[in-house]
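In: Sequence first, then the predicted structure, then my questions.
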Amino acid sequence: MKGGFGAILVALALSAASAFSVQAQVVRSTPGQPEARTAVELMPAKGKLTVTTPAFKDGGDIPFENTQYRGNVFPGLTWTKGPAATKSYAIIMQDSSLLVRGAPVLHWTMFNIPPNVTNLEPGMAPDAKPPGSAYGPNYMGSAKPYTGPRTPPGPKDNYHFAVFALDVVLPPEAGATYDALTAAMKNHILASGQVVGLGEKDPQAPPPAPRPAPAQ
């Protein structure tokens, strides 16, 4: 009886693990696919911010040094000043070419950037963020610093570095999840803008480590 009950528990665990694996599967998006819409598209703003980076031009290739393949160095980001009512800025970086759990892959978020800050220096260390600002979630969890591209083999991916000017300072709990962050931002966005970079697999990257053999 105990053995039979144990077998049932194992089967249930394997079924749950399989369901989670399917849910977490990363798939490539298709042009115009609604699920591939980024935060800028889902939360349009009347005002416009011009966002640039010294690392690449809009629509250009992201240097490998700014990816997880080689150093994961922050590329730097500059944007034009928001409207007079701006109380803080938020940044959301997404890969719209790949979907995980039905949404663009979330690489980096930062919120409560002071209204007098319109520049983040290249190579910014994780602990050198502007005073009062906080890291939000990315695909690895909450409160994560810049996590650059690690584009899989195949076509180049589109990475959106979007900046939002907000008329509010967000509560700390806004950084728990992407849904919490965007819900707190909704109806408070005065202006937004983005710079888009292209990422690809590093041809010099070593092959992935072999997966361990399944237990017998």
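Out: In hand now; what should we look at? Numbering: from 1, shown residues only.

In: alpha carbons only for contacts and neighbour counts from here, please
Out: Fine.

In: what ranges do the helices span in this protein?
Out: Here the chain has its helices, by DSSP state H, at 2-23, 39-42, 178-185.

In: Same list (those) but as JSON lines, adding distance to residue 155 and mean neighbour count.
Out: Converted to JSON lines, the helices of the chain look like this (distance: least, C-alpha to C-alpha, whole Å; neighbours: other C-alpha atoms under 10 Å):
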{"stretch": "helix 2-23", "distance to residue 155": "23", "mean neighbour count": "11"}
{"stretch": "helix 39-42", "distance to residue 155": "22", "mean neighbour count": "14"}
{"stretch": "helix 178-185", "distance to residue 155": "26", "mean neighbour count": "17"}
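
In: These: which one's closest to residue 72?
Out: For those, the distance to residue 72 is smallest for helix 178-185, at 21.8 Å, taking C-alpha to C-alpha.

In: for comparison:
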Amino acid sequence: MRRNSLLVIILGMIQFNALAGNFTLESPSFQSNSMIPAQFTCAGTNVSPPLNWQGVPPNTKSLALVVNDPDAPNGLWTHWILFNIPPSVNKLEEGTAIPQGAATALNSWNNAIYQGPCPNLGAHRYVFTLYALDTVLDQQNGTATNDVLDAITGHVIENAVLVGLYQK
């Protein structure tokens, strides 16, 4: 299943680069491919950064946000997964509560919360991928990461990517 999870992430990045359409994800706190402010990391208050998006495809039934560190020494490390975000939602405030109707999957620490960047050595990339899905996932709060990523597979209409960098 870990292989499927990595495949979803890679396909998402490829699809984003190929489409580069109107579906965009950004943060007012950092630009793509720039440093994530410390307050959103383990060195700060470790709260989720504010995010906003636009151009959600018209047939979207739900959104899923996946935050991964592809540079972790033991392979892909998941920091946060929010899923079943209603398509009418277009932003998450800093340190936000889960939107009504949405749920959180377990991250790589086995917690159903946001846990920010905290690399041991060197700069790491943190890939925020927002998926527009053609379905509402039949998963519950606290579901395993791979179960949610497997459920996403085959249901992605489009995605948007924001990459942040961080090092201690």
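Out: That came through, no problem. What you are looking at is a predicted structure, and each value in this text was computed from that prediction instead of being measured.

In: care to give me the TM-score?
Out: The TM-score (TM-score structural alignment, normalised by the length of the second structure) is 0.86; 161 aligned residues with a C-alpha RMSD of 2.4 Å.

In: circling back: ok, which of the helices of the first structure comes nearest residue 194 of the first structure?
Out: With C-alpha to C-alpha, the closest approach to residue 194 of the first structure among the helices of the first structure belongs to helix 39-42: 8.0 Å.

In: mean shift of that closest one relative to the second structure?
Out: Helix 39-42 of the first structure: mean distance to aligned residues in the second structure after superposition is 3.0 Å, counting by mean C-alpha distance after the TM-score superposition for the first structure.

In: outside of that helix, which residues touch it?
Out: With C-alpha atoms under 8 Å, 6 or more residues apart in numbering as the contact definition, helix 39-42 of the first structure has outside contacts at 92, 162, 182, 192-194.

In: need the contact list for the aligned residue in the first structure for residue 155 of the second structure.
Out: Under the alignment (TM-score structural alignment), residue 155 of the second structure pairs with residue 188 of the first structure. For residue 188 of the first structure, the contact set (C-alpha under 8 Å, 6+ apart) comprises 166-168.

In: can we see that at 6 Å?
Out: When contacts are counted by C-alpha atoms under 6 Å, 6 or more residues apart in numbering, residue 188 of the first structure touches 166-167.

In: And it, how close does it get to residue 132 of the first structure?
Out: Here the distance between residue 188 of the first structure and residue 132 of the first structure works out to 19 Å (C-alpha to C-alpha, to the nearest Å).

In: Over to residue 121 of the first structure?
Out: 17 Å.

In: Residue 192 of the first structure too?
Out: Distance, residue 192 of the first structure to residue 132 of the first structure, by C-alpha to C-alpha: 20 Å.

In: Tell me the counterpart of residue 91 of the first structure in the second structure.
Out: So, by TM-score structural alignment, residue 91 of the first structure is matched to residue 65.

In: okay, now its match: neighbour count?
Out: 20 (other C-alpha atoms under 10 Å).

In: For it, give me its contacts.
Out: Residue 65 of the second structure neighbours (C-alpha under 6 Å, 6+ apart): 81-82, 129-130.

In: possible to save the helices of the first structure as CSV with distance to residue 128 of the first structure?
Out: Shown next, in CSV, are these (distance: least, C-alpha to C-alpha, whole Å):
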stretch, distance to residue 128 of the first structure
helix 2-23, 35
helix 39-42, 25
helix 178-185, 22
